[in-house]
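[1] here is my input, please return the structure:
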Amino acid sequence: MTVTARLFAITVDCPDPAQLARFYQAFLGGELRSASRDFVVLTSDDAVRLDFQRVANHQPPPWPDSSAPRRLHLDFCVENLAQAEQHLLDLGATLAPHQPGGRRFRVLIDPAGHPFCIATAAAAEVPGRTLDSSTP
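    All right, here's what the predicted structure looks like:
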């Protein structure tokens, strides 16, 4: 049987969904919707929405602690890396102390402690090689 699916949302665990949703709305635009104080949705014209869900025991993931379990992080393509970085810092993000991307991308930390990246178009390009079932 073939199952067809599409990604419609990415849910971000956090201590304050409304606050974190407003941070990302200020960066990305879109509209906020909520049915409760524990869950906020950021919608936009993009196919994938961002959901923010209250988690009482939320612990920000350590960056770049390699002994900590890795988690999902968000990557955003921006036209001007320096302008986007400054805008995000003004909104309350912090620049991560470890920057592995050089001039191609920046790692920032959102107000709830999640690392995320902003990247140039060149850094956001899909790698050229197609993987198949025999590719390791």
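[2] please make it C-alpha for all contacts and neighbour counts, starting now.
    Fine.
[3] would you mind measuring from D46 to T130?
    D46 sits 25 Å away from T130, taking CA to CA, to the nearest Å as the criterion.
[4] same check on H114?
    Counting by CA to CA, the gap from H114 to T130 is 30 Å.
[5] and this one, please, so the two structures can be compared:
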Amino acid sequence: MTSTTQVSPVSPAIGSLRAVALDAPDIERLATFYQQLAGWYRVPGDDGDWISLTTDDGWRIGLQQAPGHEPPQWPDPDRPQQAHLDLRVPDIDAAAARAQELGATLLRRNERWHTLADPAGHPFDLALNPDDPRITLAGVMLDCPDAKGLSRFYARLLGKAVTFEADGIAMIGEDGSQPVMFQQIEPYTAPGWPDPAHPQQIHLDVMVEDVDIAEKAALEAGATSLGASGPDWRVYADPAGKPFCLVWEN
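    Presented below is the predicted three-dimensional model:
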């Protein structure tokens, strides 16, 4: 999904994408996995419940300690993945073999992409990109009941245009510039955060300048407050029920 034809106009951003965060019972193990597989870099200074990784192409991936984490069982709709990462690799067979050496599990294989689960159970795709010797992060894909509707919400939240739409799939942002993608799933089961029986699995952190102004705009766009907050974060649900955080600098 690489089309960059603008489908919708760009709205003023409520915030900017700070991080894609994955829940895991052992974040040290998961950090080591992605460092060794994809060459991501660990950001110093995080506390014991959170590890930040950065990529050569500008993404920040957060790993959040989640004791008692229940992993997805893709493609079981009762244990949904909720979202997944798409990695581009020069050789999918070699990358899949390396991922399995590091603790991943192969879930599906075809000529253009392979699906694996990382050591925390999160599915991710390896897509063939033979013209680039690097492993790069193409984007994050959110499962949802309405791809077009959810893409419009995140376009408003992140100030990115809808650049691709097709039956049951959409993308905001430009290919190569941290796009967020959406795929329609039936039946769709929303997270029930903080219920551990219905885990969020993955969430987005959105950086804002004034959280009160940003909260008002996010709620008007269709978000719901989940009533949880900390010194520099507040938790909301998007229209598909997926938690996300507004975060700011103290």
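[6] could you get me the TM-score between them?
    Here the TM-score for the pair of chains, by TM-score structural alignment, normalised by the length of structure 1, is 0.79; 125 aligned residues with a CA RMSD of 2.5 Å.
[7] residue boundaries of the helices in structure 2?
    Remark: helices of structure 2, listed N- to C-terminal, are 27-38, 92-101, 147-158, 211-221; assignment by DSSP state H.
[8] which residues in structure 1 does the last one match up with?
    So that's helix 211-221 of structure 2. Residues of structure 1 matching helix 211-221 of structure 2 by TM-score structural alignment do not exist; the stretch lands nowhere.
[9] what's the answer for the shortest one, then?
    The counterpart of helix 92-101 of structure 2 in structure 1, using TM-score structural alignment, spans residues 81-90.
[10] show me what counts as buried in that stretch.
    Neighbour counts using 16 or more other CA atoms under 10 Å place 81, 84-85, 88 of stretch 81-90 of structure 1 among the buried residues.
[11] repeat for stretch 75-87 of structure 2
    Along stretch 75-87 of structure 2, the positions that meet the burial threshold by neighbour count (16+ other CA under 10 Å) are 79-87.
[12] try stretch 109-125 of structure 2
    Residues 113-125 are the ones in stretch 109-125 of structure 2 that count as buried (16+ other CA under 10 Å).
[13] quick check: end-to-end length of that stretch?
    Between the opening and closing residues of stretch 109-125 of structure 2 lies a distance of 10 Å (CA to CA).
[14] now do the same for V48 of structure 1: its match in structure 2.
    Taking TM-score structural alignment, the alignment pairs V48 of structure 1 with W59 from structure 2.
[15] how close does its match sit to L30 of structure 2?
    W59 of structure 2 sits 16 Å away from L30 of structure 2, going by CA to CA.
[16] ok, now A21 of structure 2?
    The separation that A21 of structure 2 has from L30 of structure 2, given CA to CA, amounts to 12 Å.
[17] so what's in contact with these two at the same time?
    Shared contacts of A21 of structure 2 and L30, defined by CA atoms under 8 Å, 6 or more residues apart in numbering, are found at L63.
[18] quick one: distance of stretch 110-121 of structure 2 to the chain centre.
    In this view, stretch 110-121 of structure 2 has its centroid 15 Å away from the chain centroid, taken as CA atoms, centre = their mean, to the nearest Å.
[19] ignoring the adjacent residues along the chain, who's closest to V162 of structure 2?
    Once its chain neighbours are removed from consideration, V162 of structure 2 has its nearest residue in I172; the separation is 4.2 Å (CA to CA, 6 or more residues apart in numbering).
[20] the one you found and S11 of structure 2: what is the separation?
    Looking at I172 of structure 2 against S11 of structure 2, where the rule is CA to CA, the gap reads 12 Å.
[21] these two: which has the busier surroundings?
    The residue with more neighbours, out of I172 of structure 2 and S11, is I172; 29 against 13, by other CA atoms under 10 Å.
[22] so stretch 105-121 of structure 1 aligns onto which residues of structure 2?
    Aligned by TM-score structural alignment, stretch 105-121 of structure 1 corresponds to residues 113-129 of structure 2.
[23] what residues does that stretch touch?
    Under CA under 8 Å, 6+ apart, the answer for stretch 113-129 of structure 2 is 23-26, 29-30, 33, 71-74, 81, 84-92, 95-96, 99, 103-109, 112, 201.
[24] redo that, cut-off 7 Å
    When contacts are taken as CA atoms under 7 Å, 6 or more residues apart in numbering, the neighbours of stretch 113-129 of structure 2 outside the stretch itself are 24, 30, 71-72, 81, 84-92, 103-109, 112.
[25] quick one on the thing from earlier: out of the helices of structure 2, nearest to R234 of structure 2?
    Go through those one by one with CA to CA and the one that ends up closest to R234 of structure 2 is helix 211-221, at 8.4 Å.
[26] just the helices of structure 2: most buried one?
    Mean neighbour counts were taken over the helices of structure 2 using mean count of other CA atoms under 10 Å, and the top value, a mean of 22, falls to helix 147-158.
[27] and that helix, which stretch of structure 1?
    Residues of structure 1 matching helix 147-158 of structure 2 by TM-score structural alignment do not exist; the stretch lands nowhere.
[28] and the spatially most central residue of structure 1, what does it touch?
    Closest to where the C-alpha atoms of structure 1 average out (CA atoms, centre = their mean) is L74, at 2.5 Å. For L74 of structure 1, the residues meeting the contact criterion (CA under 7 Å, 6+ apart) are 116-117.
[29] give the equivalent position in structure 2 for N57 of structure 1.
    Applying TM-score structural alignment, one finds that N57 of structure 1 aligns to G68 in structure 2.
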